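Participant: Sharing a sequence plus its predicted fold:
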Amino acid sequence: MALNIIDRHKLILKKLKADGFVTVNDLSEQFNVSLVTIRKDLKLLEEKKLLFRSHGKAIPVNPYITENPVQIKEKINATEKNKIAMAAVQTLEPHDSIIIASGTSVIEFARHIKPLEGLTVLSASLSTALILAKNKDIEVMQLGGMVRPSSASVIGPIGEKMLAEFTFTKLFLGVDGIDLEYGLTTTNLMEASLNKAMIKAAQKIIVLADASKFNKKGFGRICELNEVDQIITDSNIDAKTKSRLIELGVELTIV
């Protein structure tokens, strides 16, 4: 006996929750109905905002990110970002020369940095530079370029040229999205380009990202996950993502 539309929808959502995705072909075979019927089912469920359709499959939520001002972003997952920042500080060593990129997670990281012998910081964020400039024992360099009002950070070729003149021990990078296949992304193409230049200038790449950033994509692609040395995130990361990152050889620190 064929399932009715209500039962099909219940089973689709159950499978989606269990597996993290469903495909049109698999559902068609499972329910013994046409591909057209399954596409209509998924369309109806998407209209109810219960899933997001993408290339012959469906996933739980829309993975594409829209840009929000830094004043809004800093209030999101603030507790998790604080824990991540404290863990990031533990990676600092005497005489480190580091890059701090833009984003609310790395700004929180800057707030936790204490005086450390020979520490030099190059900052893309105006907020980060102002925070660290209050400490006379930290040498602070402000990256040049055009200022993005939404993030109070610099972007553009001036900053990229400046980065080419230095070598840094570590890069602390905030991102808008981490996709296991697509890699690290941000919502701004010029910021992505600047982040690529930062990666070239640094010996170790450390990403600070709360768990909400996983399985999300932004407009500008920064790099693949195999270019990342360490990700510091919170305990809300799901088991499948955690397992995959470990398989990829990324050092994962969970707070």
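Facilitator: Perfect, thanks for sending it. Residues are numbered from 1 along each chain as shown.
Participant: When you work out contacts or count neighbours from here on, use the C-alpha atoms and nothing else.
Facilitator: Will do.
Participant: Which parts of the stretch 101-250 of the chain are strands?
Facilitator: Under the criterion DSSP state E, counting those that start in this stretch, strands of the stretch 101-250 of the chain are mapped to 120-123, 139-142, 146-148, 153-155, 168-174, 177-179, 183-186, 202-208, 220-223, 230-233.
Participant: Now mean neighbour count too, for these, in a markdown table please.
Facilitator: Formatted as a markdown table, those follow (neighbours: other CA atoms under 10 Å):
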| stretch | mean neighbour count |
| --- | --- |
| strand 120-123 | 23 |
| strand 139-142 | 17 |
| strand 146-148 | 15 |
| strand 153-155 | 25 |
| strand 168-174 | 22 |
| strand 177-179 | 24 |
| strand 183-186 | 25 |
| strand 202-208 | 21 |
| strand 220-223 | 21 |
| strand 230-233 | 22 |
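Participant: hold the first one in mind and look at this next one:
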Amino acid sequence: MLARQRQELIARAVEEHGGIRVSELVAELNVSDMTIRRDIETLAGKGLVRKVHGGATRADRSADEPGFTAKSEMHPQQKSEIARTTAELISPGSSVAVSAGTTAYAVAQELRHIKRLTVVTNSPPVAELLFDPEDKDRLVVLTGGVRTPSDALVGPVANEMLATVHVDTLILGVHGIDIDAGLTTPNLQEAQTNRALIRSAKHVVVVADHSKWGTIGLSTIATLDKIDTLVTDAELDEPARREISKQRVNLIIAARDDAPSASS
């Protein structure tokens, strides 16, 4: 059986049953464990299934919107590496907008160590994290708006407030990144508010781990040419790196442990 035929059978089984184990596929297709894992990797890379421990499940739908807590449990090490690297881009005394999302929240944790910051955010968790009534050195501004499952404040109130704001840097978390669809989110209102955040900033820094590449949400926030820098982790594959660099985006690969960051 050809690899394409195997992968079609795997994708069909996942769609019908919601998920399937590697051991079941090995027995059914009479191939090695490693062959099935490679097939699942290929399908996951195309967004057709989601790779999980021991097998595969259905890929996220474009309108699916995981909650903040659920997303916090995904790729924590990579998010931590991205956060430390991104914080190095922020200078003391600057103004920063921080979007909602768990990777942006990880960056906010690192921003606590930078002096004299003004922070604008539509994320209640970020505002709660950074606000300290004893610290007169940091100003935290929280937009109003309607709260989403991903813990973002969105809608007309947030958008109108952001229309009057001008910051040095935006730290933007996203649901997915695709060469054609650009930066995406499953929430239509959040897309509008994120566009308002982009308009408010001189420099746009997108923070996203490697799993976001190839994921497409319901609504496009912006095309890749609208961002300045993308900070991701070392697991982003070489073809994706080349595609991103072609868009003239400053690609920064977050350092692992104490290794230096790599830019292209």
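Facilitator: In hand now; what should we look at? The shown structure was predicted, so the numbers you read here are calculated from the model rather than taken from an experiment.
Participant: Any idea what the TM-score comes out to?
Facilitator: Here the TM-score for the pair of chains, by TM-score structural alignment, normalised by the length of the first structure, is 0.78; 213 aligned residues with a CA RMSD of 2.0 Å.
Participant: Quick one: closest of the strands of the stretch 101-250 of the first structure to A58 of the first structure.
Facilitator: strand 177-179 (15.5 Å; CA to CA).
Participant: so the helix or strand harbouring T86 of the second structure corresponds to what in the first structure?
Facilitator: Applying DSSP states H and E as the criterion places T86 of the second structure in helix 76-87. Residues 78-89 of the first structure are matched to helix 76-87 of the second structure when aligned by TM-score structural alignment.
Participant: List the contacts of the matching stretch.
Facilitator: Contacts of stretch 78-89 of the first structure with the rest of the structure, by CA atoms under 8 Å, 6 or more residues apart in numbering, involve 104-106, 108-110, 112-113, 208-210, 232-234, 255.
Participant: what about the equivalent of E247 of the first structure over in the second structure, how many neighbours?
Facilitator: By TM-score structural alignment, E247 of the first structure lines up with K246 in the second structure. Look at K246 of the second structure: counted by other CA atoms under 10 Å, it has 12 neighbours.
Participant: Please apply the same query to K79 of the second structure.
Facilitator: The burial count for K79 of the second structure: 25, using other CA under 10 Å.
Participant: The one 10 residues further on too?
Facilitator: If you count neighbours by other CA under 10 Å, L89 of the second structure ends up with 9.
Participant: same question, A44 of the second structure
Facilitator: Count around A44 of the second structure with other CA under 10 Å applied: 22.
Participant: again, but for S97 of the first structure
Facilitator: With other CA under 10 Å as criterion, S97 of the first structure counts 21.
Participant: Please give me every residue in contact with it.
Facilitator: Taking CA under 8 Å, 6+ apart, we find S97 of the first structure in contact with L119, T120, V121, L122, T167, F168, T169, K170.
Participant: so what corresponds to the last one in the second structure?
Facilitator: The one in question is K170 of the first structure. With TM-score structural alignment as the criterion, K170 of the first structure matches T169.
Participant: to the chain's geometric centre, what's the distance from stretch 12-31 of the first structure?
Facilitator: Relative to its chain's centre, stretch 12-31 of the first structure lies at 27 Å (CA atoms, centre = their mean, to the nearest Å).
Participant: before we move on, back to that, can you name the next helix or strand after the helix holding T86 of the second structure?
Facilitator: strand 95-98.
Participant: need the contact list for the nearest residue to L189 of the first structure once chain neighbours are set aside.
Facilitator: Nearest residue to L189 of the first structure, sequence neighbours excluded (CA to CA, 6 or more residues apart in numbering): G220, at 4.4 Å. G220 of the first structure sits next to T185, T186, T187, N188, L189, M190, E191, A192 when contact means CA under 8 Å, 6+ apart.
Participant: tell me which of those residues are still there in the second structure?
Facilitator: Contacts conserved in the second structure for those, counting by both residues aligned by TM-score structural alignment, their matches' CA atoms under 8 Å: T185, T186, T187, N188, L189, A192.
Participant: got a list of what the second one touches?
Facilitator: Going back to what we said before, that points to T186 of the first structure. V175, D176, G177, A192, K217, G218, F219, G220, R221, I222 are the contacts of T186 of the first structure under CA under 8 Å, 6+ apart.
Participant: can you check the third one too?
Facilitator: Each residue near T187 of the first structure by CA under 8 Å, 6+ apart is listed here: I65, T66, E67, D176, G218, F219, G220.
Participant: and if you look at the fourth one?
Facilitator: Listed by CA under 8 Å, 6+ apart, the contact partners of N188 of the first structure are G218, F219, G220.
Participant: I figured the first one hits I65, correct?
Facilitator: What it means is G218 of the first structure. Yes: using CA atoms under 8 Å, G218 of the first structure makes contact with I65 at a distance of 5.2 Å.
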